[in-house]
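J.: curious how this folds, go ahead:
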Amino acid sequence: MSTFPAARRLAPVLVAAVLALTGCSTTQVKAGSGIPPAPREALPTTVPDGTELRIGDQNAQLEVLLKSSGQDQNAPYKLGYNAFQGGPAILEAFRGGSLDVGIVSETPAVFAQAARQDVKIVGVAQTSRSAVHLVTAPGTTAQTVAELKGKKIAYTEGTTFQPAVLNALKRGGLKTTDVTLVNLQVLDIPAALQSGQVDAAALTEPLASKYLLPNAAKGAHEITDDKDLTSGLLLLITPGKTLEDPAKAAALRDFSARWTKALGWQNTHKDQWVQDYYVKRQNIPAGTGEQIYANTGTAAFPAYSEAVAAHQAIADVLSEAGAIPGKLDVTGEFDRRFEEVQQQARTTSG
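T.: Below is the predicted model:
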């Protein structure tokens, strides 16, 4: 028996929204069907003059990372960065045809597949599985997930916050009926916490530290047992039709390699990354930036078979909760041609 019965009442809202983005109705969807497999032919390598990659970025992660590492230099195509807040917005931009590639956690990719939106994973990295934190409102005394019984918990549907909260409740021995789940936009969560509209919420870095830093003296704190709630996957995704364009496919091949090399650089240049990203771009004190860096973890590059298993586990949590219809097989989302691209990038970058 599912431990998440109340989530079934919440799920139709997001599923309907994603279906609207993909042009499907709720009667048409059958989880795991209708998604073309990744192409098998070799990736093209020639990028014609005038090619542009329209990139969906979040919190300027990609832009600063590629610039700081030097991986934005001499690209054989134009890099066009577009700012988004959360994976669902990137999926919507895919649907509108205004993006070629985006960076997301595992959850938006799961929802896209559940709604038969053809997206493919063209880059995989893994950071900490504890990157999503459960934090409390000022004055909330709960220290553990179990102590949140009867409380209001904010999260954002369609993002990695959702399975993180579901996993936390399950491990804490709670059902969704034991709490009140409040779906908010990511940037609205800190204000809801500060005002006491909710008692706790899911946040990731750098938002978690930005919220806790000025509110810790007021009693806001992190729940102690909020570890290992997500897959830790960081994914580059692209619309399937983008890979049908030889120019774009060749550019994505190069971009996936540059992203991989840039993450490798980040692993070995902590001080510069903290200054360039957390201090200069996010206006966070250096000491807090160093703590965030430690909490987030350095990037690893799992074999795609391992990434599929971690991705599948998140899909199963969402399926069990009724947040997506039926059970998904996520294997077809991974374009395994890019595993070799990433392997070569790691070898050549040392």
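
J.: only C-alpha atoms for contact and neighbour calcs from this point on.
T.: Will do.

J.: now do the buried residues in stretch 186-204.
T.: 186, 189-190, 192-194, 196, 198-204 (16 or more other C-alpha atoms under 10 Å).

J.: got it, and stretch 94-104?
T.: 94-95, 99-104.

J.: re earlier: got JSON lines for the buried residues of stretch 186-204, with distance to L212 and secondary structure too?
T.: Compiled in JSON lines, those are given as follows (distance: C-alpha to C-alpha, whole Å; DSSP: H, G, I helix; E, B strand; the rest coil):
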{"residue": "V186", "distance to L212": "15", "secondary structure": "helix"}
{"residue": "I189", "distance to L212": "12", "secondary structure": "helix"}
{"residue": "P190", "distance to L212": "9", "secondary structure": "helix"}
{"residue": "A192", "distance to L212": "13", "secondary structure": "helix"}
{"residue": "L193", "distance to L212": "10", "secondary structure": "helix"}
{"residue": "Q194", "distance to L212": "10", "secondary structure": "helix"}
{"residue": "G196", "distance to L212": "14", "secondary structure": "coil"}
{"residue": "V198", "distance to L212": "15", "secondary structure": "coil"}
{"residue": "D199", "distance to L212": "14", "secondary structure": "coil"}
{"residue": "A200", "distance to L212": "12", "secondary structure": "strand"}
{"residue": "A201", "distance to L212": "12", "secondary structure": "strand"}
{"residue": "A202", "distance to L212": "12", "secondary structure": "strand"}
{"residue": "L203", "distance to L212": "10", "secondary structure": "strand"}
{"residue": "T204", "distance to L212": "11", "secondary structure": "strand"}
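
J.: let's compare: structure for the following, please.
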Amino acid sequence: MPSTPRAAVLLATVLTLSAAVLTGCADNTATTTASSKDLSDVEIPKTVDPDTEITVGSPEIQVALKLSGQIDKLPFKVKWANLSGGPQCSEAFRANSLDVCSAAEIPSIHAHWTGLDTKLVAAAFRTDPIKNPIYELGIAPGAGIDSLADLRGKRIAYSPGQAQGALVLRILAKAGLTKEDVKLVELPSTGDVYPTALGGGQVDAAPLGGVNIKRYPAKYGKDGGKTIPHGLRDDPSHLWVPTASVSDPQKAAATREFVTYWAKAKVWIDTHPEEWIEGYYVKDQGLSREDGEYLVRTGGHPAIPGDWTETIANQQKTVDLLSKETDQKSFDAGILFDRRFEKAGAEAVAGTGAETGAGS
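T.: Next up is the predicted model:
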């Protein structure tokens, strides 16, 4: 179904602006890499000074802590920032205005290649991630794509430095293709940009997440729009920090405590679906109850490993793939993880079933 004139104008604007922004980001990636300071021998204090303050960008966890009554129990001061994800958080890290951020696996890799020294201090996954993926591959009406093998020669929405962009490269690798076998169209993955691009025929395929997996075929299915599974694990989520923040002993202690509350919040979300639907999806995000129920139903359950060996091994595979496909120098993925925090999350939820060896 063709896009409306207004939608076409909006998308054209997004295409123009995003191309400029993303090209600028691509130019920056070639300049330097981060020094990746080793903090393994720096001891974290056993207790945190209650006057210590950290700035946290994790809106979902903020709401969960409020709903669960835990937010006022944090043993330090928190300044909440209404942002999360790679581009927003990396910009805030560079401005020295953020200490902790919720993000997927890719931003830390991208940051290393742009000279920003950061660490991952917590890791979570979904149980049964193939059955409960975060993304599905949206297919445009008339694109002639029924399987991953059909992607050859097609236009695919691509967001470098974000989880969706890495997933596209992993999908191509699974299909035996490279980026030279398709046309990657650089677009930000925010809001309804990808569904609009698919429905308007600007791209043939794009990774869709959240309620867009449900909404896109409902809106464009009569014209042939659909989603297909990619069959890959796409569920890593992390707490991400600038290395400078956790180099400070008291901020490191506060971050460790926050990891424990983050883990407990994830378990609370999983075990209180009704409160979460009403308090977060409906009241905070403005979604319908039906959408909230869909997201809970398809979200799987949290898995928070206390051993990051497999997590790091999988991160290394992603580093190596991105290195090959983006002409960047590969590096040891282990330098991205601050293993002083490795057991904090799992120990905080011990006995709940969430403390698993996920990450494989």
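
J.: relative to A7 of the first structure, which of the buried residues of stretch 94-104 of the first structure is nearest.
T.: Using C-alpha to C-alpha, the shortest approach to A7 of the first structure within the buried residues of stretch 94-104 of the first structure belongs to V104, at 22.8 Å.

J.: from what I see, the closest one and G87 are in contact.
T.: Yes. Counting by C-alpha atoms under 8 Å, V104 of the first structure touches G87, with 5.4 Å between them.

J.: joint contacts of these two?
T.: With C-alpha atoms under 8 Å, 6 or more residues apart in numbering applied, the contact sets of V104 of the first structure and G87 do not overlap.

J.: run a quick neighbour tally on T298 of the first structure.
T.: Other residues near T298 of the first structure number 17, with proximity taken as other C-alpha atoms under 10 Å.

J.: need the counterpart of it in the second structure.
T.: Using TM-score structural alignment, the partner of T298 of the first structure in the second structure is H301.

J.: which one of the buried residues of stretch 186-204 of the first structure is nearest to A257 of the first structure?
T.: For these, the nearest to A257 of the first structure is T204 (25.9 Å; C-alpha to C-alpha).

J.: now whichever residue in the second structure pairs up with the closest one: closest residue in space that isn't a chain neighbour?
T.: Alignment note (TM-score structural alignment): T204 of the first structure maps to G209 of the second structure. Nearest residue to G209 of the second structure, sequence neighbours excluded (C-alpha to C-alpha, 6 or more residues apart in numbering): Y135, at 4.4 Å.

J.: what does that neighbour align to in the first structure?
T.: So Y135 of the second structure corresponds to V132, using TM-score structural alignment.

J.: re earlier: now the match of T298 of the first structure: how far from W308 of the second structure?
T.: Using C-alpha to C-alpha, to the nearest Å, H301 of the second structure is found at 19 Å from W308 of the second structure.

J.: also T326 of the second structure?
T.: Taking C-alpha to C-alpha, one finds T326 of the second structure at 26 Å from W308 of the second structure.

J.: so between these two, which is more surrounded?
T.: W308 (21 against 13).

J.: could you tell me how many residues sit around the residue nearest to the more buried one when sequence neighbours are not counted?
T.: What sits nearest to W308 of the second structure in space, not counting adjacent residues and going by C-alpha to C-alpha, 6+ apart, is E342, at 6.7 Å. Close neighbours of E342 of the second structure, defined as other C-alpha under 10 Å, add up to 22.

J.: in the second structure, which spans are helices?
T.: Using DSSP state H, the helices of the second structure run over residues 5-29, 59-67, 86-94, 106-113, 163-174, 193-199, 212-220, 243-247, 249-271, 273-276, 289-297, 309-326, 344-348.

J.: list the residues that contact the match of Y135 of the second structure.
T.: V132 of the first structure neighbours (C-alpha under 8 Å, 6+ apart): 160-161, 164, 202-205, 226, 229-230.

J.: out of those residues, which is nearest to L21 of the first structure?
T.: T160 (19.2 Å).

J.: map the closest one across to the second structure for me.
T.: Match for T160 of the first structure (TM-score structural alignment): A163.

J.: that match contacts I109, doesn't it?
T.: No. A163 of the second structure is beyond contact range of I109, at 10.5 Å (criterion: C-alpha under 8 Å).

J.: so for the second structure, the centremost residue is which one?
T.: A104 (2.8 Å; C-alpha atoms, centre = their mean).

J.: residues near the closest residue to that residue other than its chain neighbours, how many?
T.: Nearest residue to A104 of the second structure, sequence neighbours excluded (C-alpha to C-alpha, 6+ apart): S237, at 4.5 Å. S237 of the second structure is flanked by 20 other residues according to other C-alpha under 10 Å.

J.: same deal with the one 10 residues further on?
T.: The local packing count at S247 of the second structure equals 16, with neighbours defined by other C-alpha under 10 Å.

J.: let me see the contact set for the alignment partner in the first structure of it.
T.: The alignment partner of S247 of the second structure in the first structure, by TM-score structural alignment, is E244. Contacts for E244 of the first structure (C-alpha under 8 Å, 6+ apart) come out as none.

J.: what sits up against stretch 77-94 of the second structure?
T.: Contacts of stretch 77-94 of the second structure (C-alpha under 8 Å, 6+ apart): 50-59, 62, 98-99, 101-104, 106-108, 111, 116, 161-162, 241-242.

J.: just to revisit the earlier point, isn't the match of T298 of the first structure right next to P133, touching?
T.: No. Counting by C-alpha under 8 Å, P133 is not a contact partner of H301 of the second structure; they are 11.4 Å apart.

J.: quick one on the thing from earlier: skipping its backbone neighbours, what lies nearest the match of T160 of the first structure in space?
T.: Using C-alpha to C-alpha, 6+ apart, the closest residue to A163 of the second structure is I106 (5.4 Å).

J.: P160 is in contact with the one you found, correct?
T.: No. Distance between I106 of the second structure and P160: 9.1 Å, which falls outside the contact criterion (C-alpha under 8 Å).

J.: which neighbours do those two share?
T.: With C-alpha under 8 Å, 6+ apart as the test, I106 of the second structure and P160 both reach A166.

J.: now L10 of the first structure, nearest residue through space, not along the chain?
T.: In space, L10 of the first structure is closest to A323, 7.3 Å off (C-alpha to C-alpha, 6+ apart).
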